[in-house]
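>>> Compute the structure for the input listed below.
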Amino acid sequence: MCEYSTLAEPYKIKMVEKISLIPKEEREKRIAEAGYNQFGLKAEDIFIDILTDSGTGAMSDHQWSALMLGDESYAGSRSFYRLEKSVQNITGYKYFVPTHQGRGAENVLFPLLIKEGQDSISNMHFDTTKAHVELNGGRAVDCVIPEAYDTGLNHPFKGNMDNDRLEKIILEKGAENIAFIIITITCNSAGGQPVSLKNIKETKKIADRYGIKIIFDSARFAENAYFIQKREEEYRHCSILEIVREVFSYGDAITMSAKKDGIVNMGGLIAIKEDLELFNGVRTRVVPIEGFPTYGGLSGRDMDALAVGFTEVVEESYLSSRIRQVEYLGKLLSEGGVPIQNPVGGHAVFVDAKKFLPHIPYYNFPAQALCVELYREAGVRGVEIGSFLLGNDPDTGKQLESALELLRLTIPRRVYTDNHMEVVAKALINIYKRRDEIKGYEIEEEPEILRHFTAKLKPVE
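Prediction:
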């Protein structure tokens, strides 16, 4: 590869969308009206929106062209079969059902596998995954390696499963009380951290020993494969697609929010390796919840765009450019003294709010306070991954304390330039200089589940 090709994005920009920064006094007003919850802000209130990488990426010319091929037949759509071929190509799995997004996949699959009182064990559950486990009478147990909680430690695979602890939990609970093991790639709640293939193989051996299914929560499967290629010597000369296929070979089923590594605005899927009985259960459940099995909540044009997205996401030039931009933001923040999760993950930079705001206790949500302050400072919308998101204990109703209090700066795919990253970094560095002035928040009203989306907060006096 020519050295110059690594210095520029592997694409040209054909269309732009205007954004603007509203005055600071207006930002103060808008965030207060939103109950100090960034999810309550309107899009026009935002200058740089790095709330999520889910469905916020820019599609390619080939994807836009694919939209015109969309077959909107209710049953047996040609678009479905094109997407099925694409999914089978990357996963090696026999069976596939589309869903409108990842949480739709969980809502269809989990009730078929979880019995009341069973545990789901994961490296780390994401918020909707944890919610769907609990809604079906289960308990979500996180089992990531201890190194994940030390943001200053530079470990290549902080998303790894703690397999010694995993086996201890299985022996203590009894294999019959474990619904399944979820491997989240990359491990979002730990900072977008990858899971090594060596670790996945070890987890698979334990799962087979006790007859437990492995499900991949695979929203960022290609980014995880890129880190494997760069950090595991054994796979240095493998293609991204070869690594992806090997990773999935150690699972029994997949849930995916394709709004991430599918590089589309809407889409998800369930893929099942070979369990026909489970597949038939999925096909039955998907009809009343998502839609007919050959569209599952998606239009034909969405399925065609996703089929193309799955071919583009495994291109090394794309992944290299994408991850380099995330690393660039991390580098700027580190040079400015801002504490972040090291090494930088695949889709986001995670600011360590515990270190940034040590004077704010977990029950006053330091990462949420930092999220609000970033919007006030520069019109930038990030998201809290900490005690506010973690919520209350389902048994006692008391606030849980998260091991990590993180502000996630999530970079949409092929959307922003490095100049935007510099604005974000400058804003956080400015806030860091006056961090002692920042106050925490308390909840005024909240729903029972997934409260961080709609809860209202107020500043602590």
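
>>> Only C-alpha atoms from now on, for both contacts and neighbour counts.
Noted.

>>> Tell me which stretches of the stretch 1-150 of the chain form strands.
Using DSSP state E, counting those that start in this stretch, the strands found in the stretch 1-150 of the chain span residues 48-49, 95-99, 119-122, 139-142.

>>> Now render those as a markdown table, adding distance to Gln38.
Converted to a markdown table, the strands of the stretch 1-150 of the chain look like this (distance: least, CA to CA, whole Å):
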| stretch | distance to Gln38 |
| --- | --- |
| strand 48-49 | 10 |
| strand 95-99 | 27 |
| strand 119-122 | 28 |
| strand 139-142 | 26 |
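
>>> wait, which of these is closest to Val351?
Nearest to Val351, of all these, is strand 48-49, at 16.2 Å by CA to CA.

>>> Report all helices and strands that that closest one contacts.
For strand 48-49, the contact count by 3 or more CA pairs under 8 Å, 6 or more residues apart in numbering; DSSP states H and E identifies strand 380-381 as packing neighbours.

>>> who does the strand it packs on touch, helix- and strand-wise?
Strand 380-381 packs on strand 48-49, helix 366-378, going by 3+ CA pairs under 8 Å, 6+ apart.

>>> how distant is the first one from the center of its chain?
Going back to what we said before, that points to strand 48-49. Here strand 48-49 is found 17 Å from its chain centre; the criterion is CA atoms, centre = their mean, to the nearest Å.

>>> and of the strands of the stretch 1-150 of the chain, who's closest to Ile243?
That would be strand 95-99 among these, by CA to CA, at 20.2 Å.

>>> Tell me which other helices or strands that closest one touches.
For strand 95-99, the packing partners by 3+ CA pairs under 8 Å, 6+ apart come out as helix 78-91, strand 268-272, helix 276-289.

>>> If you drop the residues flanking it in sequence, what lies closest to the residue nearest in space to the middle of the chain?
By CA atoms, centre = their mean, the mean C-alpha position of the chain lies nearest to Asn188, the distance being 4.9 Å. Nearest residue to Asn188 in three dimensions, chain neighbours excluded: Phe126, at 6.9 Å (CA to CA, 6 or more residues apart in numbering).

>>> next up, for comparison:
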Amino acid sequence: MSHEPIQTVGQQYRRRSWAEPYKIKMVEPIRMMSRPEREAAMREAGYNTFLLKSEEVYIDLLTDSGTSAMSDWQWAGMMLGDEAYAGSKNFYNLEAAVRKHYTHRHVIPTHQGRGAEHLLSQIMIKPGDVVPGNMYFTTTRFHQEHAGASFVDVIIDEAHDPAVILPFKGNVDLAKLERVLTENPGKVPYVCLAATVNMAGGQPVSMANARAVKELCSRHHVPVMCDATRAVENAYFIQQREDGYKDKPVDEILREFCSLTDGATMSGKKDPLVNIGGWLSVNDDKIAEQARNLVVVYEGLHTYGGMAGRDMEAMARGIEEAVQDDHIRARIGQVEYLGELLQDWGIPIVLPVGGHAIYLDARRFYPEMPQTSFPAQTLAAELYLDSGVRAMERGIVSAGRNQKTGDHYYPKLEMVRLTLPRRVYTQAHMDVVAESVQAVYQNPNKPAGMKMVYEPEALRFFQARFEPL
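Predicted coordinates:
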């Protein structure tokens, strides 16, 4: 597979076509419901795409979490599940794969990524602590705040501007980070380094920035914990964009990046190509011992952590497949394909295109709509009504409320995320999505927005209900 230009008649150049590095062996039928059916489904779901039934969805771009298609090799591994309660051989296969590619010594399995976030927060955070990170993520910040800490955003300012184009828009602002470390001695349990940065549009962190963060934190005796959910995608961007890495394979870049961290929380439902599972990996012996003790209380024994043996085997094999250059090139290539279509048609999206999703800029879709009328929530609903495509709000609803004041957080980015599952859809599906986005953007009858009629106490974007204004 090549992305290189080829010479054609008249010395003109074009990019050569490429295809996914797999062939389809099994299919799942889908259907688009009629417009009246979609309208009824949207009303029943309270205009929240999370509350739609999957059978009501035509193309599901809600999330890439647990929605990937597994390979024949992974399915074969499922038949080798060792379901022993303790000491499953599949755990040791998973442990070996994590150590090989993510470098950390100790591996504590969990049922998914937020289980790892919970363990880390309960072990390392005490009330009054401050946790710096390169932009918040919803569940990560919740666990940090639930344990008594305050989150401080130390990402570069450009990450909050959807129109700014930088190769590594997820980078930590070192001056911001040093200020937090200096002003809070003894109160920073760790720095959370996300790679890539989901809420910024799937933006990567450079190797140089990760190394500088590690050096700064070492001077202050503060560990660096990586949100490694999409670290393979981050490694691909380093290969493509950072000097000195063009000829290095993605798996080698991933190991180098992770070696600059002291541990990681991981949702295996993303990069590792499985439908459930995760882990907490650390180098520190004491933290590992505490995690093994705590995982028994909340997740399961330290050699299964809420997963079946077959799930651990599928994840161990998925880790090996995820770092293959052909796979990650095609995975991100499909995201780029959708992004290029939308850019060609003048659709406002977050730039540059990130690794796992296209982020529509809802503010520019509805420039007259106040943020308190939930532009991104409105846009996600309109997209479903147009075509049956399910997307996710990533704006004021996802940002939630300040636990102390009760006020909304007002993020600068008000986005709708079109998240591409791995190895699931074809380019034809992407064409349908792009045409639907274009239709909604060009529709002269702009909606007035939404009002929230039910708000859960925590992580409201999952279950909140709305009505059109």
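
>>> burial count for the counterpart of the residue nearest to Asn188 of the first structure in the second structure?
Here Phe126 of the first structure is matched to Phe137 in the second structure, going by TM-score structural alignment. Using other CA atoms under 10 Å, Phe137 of the second structure is surrounded by 17 other residues.

>>> likewise Gln118 of the first structure?
23.

>>> Verify the stated contact: it with Ile178.
Yes - counting by CA atoms under 8 Å, Ile178 is a contact partner of Gln118 of the first structure at 5.4 Å.

>>> Mind checking what secondary structure the nearest residue to Val244 of the first structure once chain neighbours are set aside has?
Nearest residue to Val244 of the first structure in three dimensions, chain neighbours excluded: Ala225, at 5.8 Å (CA to CA, 6+ apart). Under DSSP: H, G, I helix; E, B strand; the rest coil, Ala225 of the first structure falls in the helix class.

>>> can you count the residues close to Ala225 of the first structure?
Residues lying near Ala225 of the first structure (other CA under 10 Å) number 30.

>>> What lines up with it in the second structure?
Ala225 of the first structure maps onto Ala235 in the second structure, by TM-score structural alignment.

>>> what's the closest of the helices and strands packed on strand 95-99 of the first structure to Arg301 of the first structure?
Nearest to Arg301 of the first structure, of those and by CA to CA, is helix 78-91 at 7.2 Å.

>>> Residues contacting the top strand by length along the first structure, please?
For the first structure, the longest strand by residue count, based on DSSP state E, is strand 178-184. With contacts defined as CA atoms under 8 Å, 6 or more residues apart in numbering, strand 178-184 of the first structure is touched by 113-115, 118-125, 161, 170, 200, 207, 212-218.

>>> Apply 7 Å and report the result again.
Residues outside strand 178-184 of the first structure that contact it (CA atoms under 7 Å, 6 or more residues apart in numbering) are 113-114, 118-124, 212-218.

>>> Just the buried ones among these, please.
114, 118-124, 212-218 (16 or more other CA atoms under 10 Å).

>>> Just name the closest of the residues you listed to Phe80 of the first structure, please.
Nearest member of these to Phe80 of the first structure, counting by CA to CA, is Ser218, at 20.0 Å.

>>> can you pull the contacts of that closest one?
184-185, 254-256.

>>> any idea how far Lys259 of the first structure is from it?
Distance from Ser218 of the first structure to Lys259 of the first structure, counting by CA to CA, to the nearest Å: 11 Å.

>>> For the contacts of strand 178-184 of the first structure, work out which two are farthest apart.
Between any two of the contacts of strand 178-184 of the first structure (CA to CA), the greatest distance is 22.3 Å, for Gln118 and Ser218.

>>> my guess is Thr140 of the second structure contacts Glu117, does it?
Yes - applying CA atoms under 7 Å as the test, Thr140 of the second structure and Glu117 come out as touching, 6.2 Å apart.

>>> ok so, going back, any shared contact partners between Gln118 and Ile178 of the first structure?
By CA under 7 Å, 6+ apart, no residue touches both Gln118 of the first structure and Ile178.

>>> now the helices for the stretch 201-350 of the second structure?
Ranges of helices in the stretch 201-350 of the second structure, per DSSP state H, counting those that start in this stretch, are 207-219, 231-241, 250-258, 285-298, 309-322, 325-344.

>>> Can you say which of these is nearest to Met42 of the second structure?
Among the helices of the stretch 201-350 of the second structure, helix 325-344 comes nearest to Met42 of the second structure, with 25.1 Å by CA to CA.

>>> what span of the first structure lines up against that closest one?
Counting by TM-score structural alignment, helix 325-344 of the second structure pairs with residues 316-335 of the first structure.

>>> So which bits of the matching stretch are buried?
Of the residues in stretch 316-335 of the first structure, those buried (16+ other CA under 10 Å) are 316-319, 321-334.
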